[in-house]
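Participant: Test case, fold it:
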Amino acid sequence: MTTTRPIQSGRRYRRIIYALIGVGIASLLGGMFLDYSLAGLVVYAVTAVGALALTLFLQFGSEIELQDEREREIGRRASDVTFQLFGYLGLVVFVAMFLLEATSQYTMTARAETLLYAYAVICLTWGGIYVVFRYRS
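Facilitator: Prediction:
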């Protein structure tokens, strides 16, 4: 009887999850391109739900590890850099937009307001989660 190390099984399942997501995205884009948007959306929804269900099962209902410590650290570093990049750029852009609006050189559009609210929700959510993690440890 051969045994498979848990991380090797996790990598196999991770490839399956990525394949499901890829098929879903390709179906959505293909459906939009071929004017079969509903069919593409249905395939996308089914594959996205399947990928999410498989991910949740593997993380919480099995012993299989999807990532090792090195991959987790790379993910954390990439997330930190991405959030800082968009966070600081968004802050500069929105402050500039407020300054331009205050000087009557720019009028905030509904789309810009929606982006501002989304930016605020993301930043406040991150801040709340950070505070919870900070005081739990």
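Participant: contacts and neighbour counts: CA atoms only from here.
Facilitator: Fine.
Participant: List the contacts of Glu65.
Facilitator: Each residue near Glu65 by CA atoms under 8 Å, 6 or more residues apart in numbering is listed here: 6-7, 9-10, 58-59.
Participant: one more time with 7 Å, if that's ok
Facilitator: 6-7, 10 (CA atoms under 7 Å, 6 or more residues apart in numbering).
Participant: List the buried residues for the helix or strand harbouring Val81?
Facilitator: Per DSSP states H and E: Val81 is located in helix 69-102. Burial within helix 69-102, assessed by neighbour count using 16 or more other CA atoms under 10 Å, is assigned to 87, 90, 94, 97.
Participant: any idea which residue sits dead centre in the protein?
Facilitator: Ser79 (9.7 Å; CA atoms, centre = their mean).
Participant: In helices, which of the contacts of Glu65 appear?
Facilitator: 6-7, 10 (DSSP state H).
Participant: Please generate a structure for the following sequence too, so the two can be compared:
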Amino acid sequence: MLDTLTSGTNEPEQARRVYYRIVYAILGIAIIGLLAGLVTGHELLGTIIYCGGAWIGSGITFLAPKLTDVPLQDERDTELYNRASGLTLGVLFVLGLSVIPAIYVLEAAGRIDPPPEVTGAILLASGLFLLWGVAYGIVKRR
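Facilitator: Below is the predicted model of the structure:
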């Protein structure tokens, strides 16, 4: 698929650029569609656009490397993904360590009554770190 879109001497690099542009454009349109739907009061339409874009972008991300002989990722991409993932989890960890205990102490003292969204965010972050730990253990054992 992507090997037919490119021609020239630097074919793998060109194919990689086309691949990333296509995937990021689809995901960007999906996010903009969701936000536009939320702003205009058409939440269902925005969600449909977002889900469609997310599935199409994810499908291309999964299938394109299997359908072409052109390498679409290399060790530089893997290193960037690893650094970005580590930075994201590190920021969440530091913010969590800074904020979550304070929320629990203030709630126990009767100073605040956190809304259910805060509890959901805490559970989501906890689940993310638990999932990361399980995934790390699986990858380490392979």
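Participant: before we move on, the earlier item: mind telling me what the residue nearest to the centre of structure 1 corresponds to in structure 2?
Facilitator: Aligned counterpart of Ser79 of structure 1 in structure 2: Ser85 (TM-score structural alignment).
Participant: go on, Val46 of structure 1?
Facilitator: Looks like Val46 of structure 1 aligns to Gly52 there (TM-score structural alignment).
Participant: Look up how far Leu131 of structure 2 lies from that match.
Facilitator: For Gly52 of structure 2, the distance to Leu131 of structure 2 (CA to CA, to the nearest Å) stands at 25 Å.
Participant: Could you check which of these two has the larger neighbour count?
Facilitator: When Gly52 of structure 2 and Leu131 are compared for neighbours, Gly52 comes out ahead with 15 against 12, by other CA atoms under 10 Å.
Participant: Helix or strand for that one, just tell me which one.
Facilitator: Applying DSSP H and E as the criterion places Gly52 of structure 2 in helix 43-67.
Participant: Mind listing what's buried along that helix?
Facilitator: 43, 46-47, 49-51, 53-54, 56-57, 60-61, 64-65.
Participant: Selecting buried members of the ones in helices among the contacts of Glu65 of structure 1 in ChimeraX, what would you type?
Facilitator: Listed next is the ChimeraX selection for buried residues among these, using 16+ other CA under 10 Å:
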select :10
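Participant: Pick the one among the ones in helices among the contacts of Glu65 of structure 1 closest to Asp68 of structure 1.
Facilitator: Each of these was checked against Asp68 of structure 1 using CA to CA; the closest is Ile7, at 6.7 Å.
Participant: Is that closest one in contact with Leu66, as I believe?
Facilitator: Yes: using CA atoms under 7 Å, Ile7 of structure 1 is in contact with Leu66, at 6.4 Å.
Participant: From Thr125 of structure 1, how far off is the aligned residue in structure 1 for Ile138 of structure 2?
Facilitator: For Ile138 of structure 2, the aligned position in structure 1 is Val132, judged by TM-score structural alignment. For Val132 of structure 1, the distance to Thr125 of structure 1 (CA to CA) stands at 11 Å.
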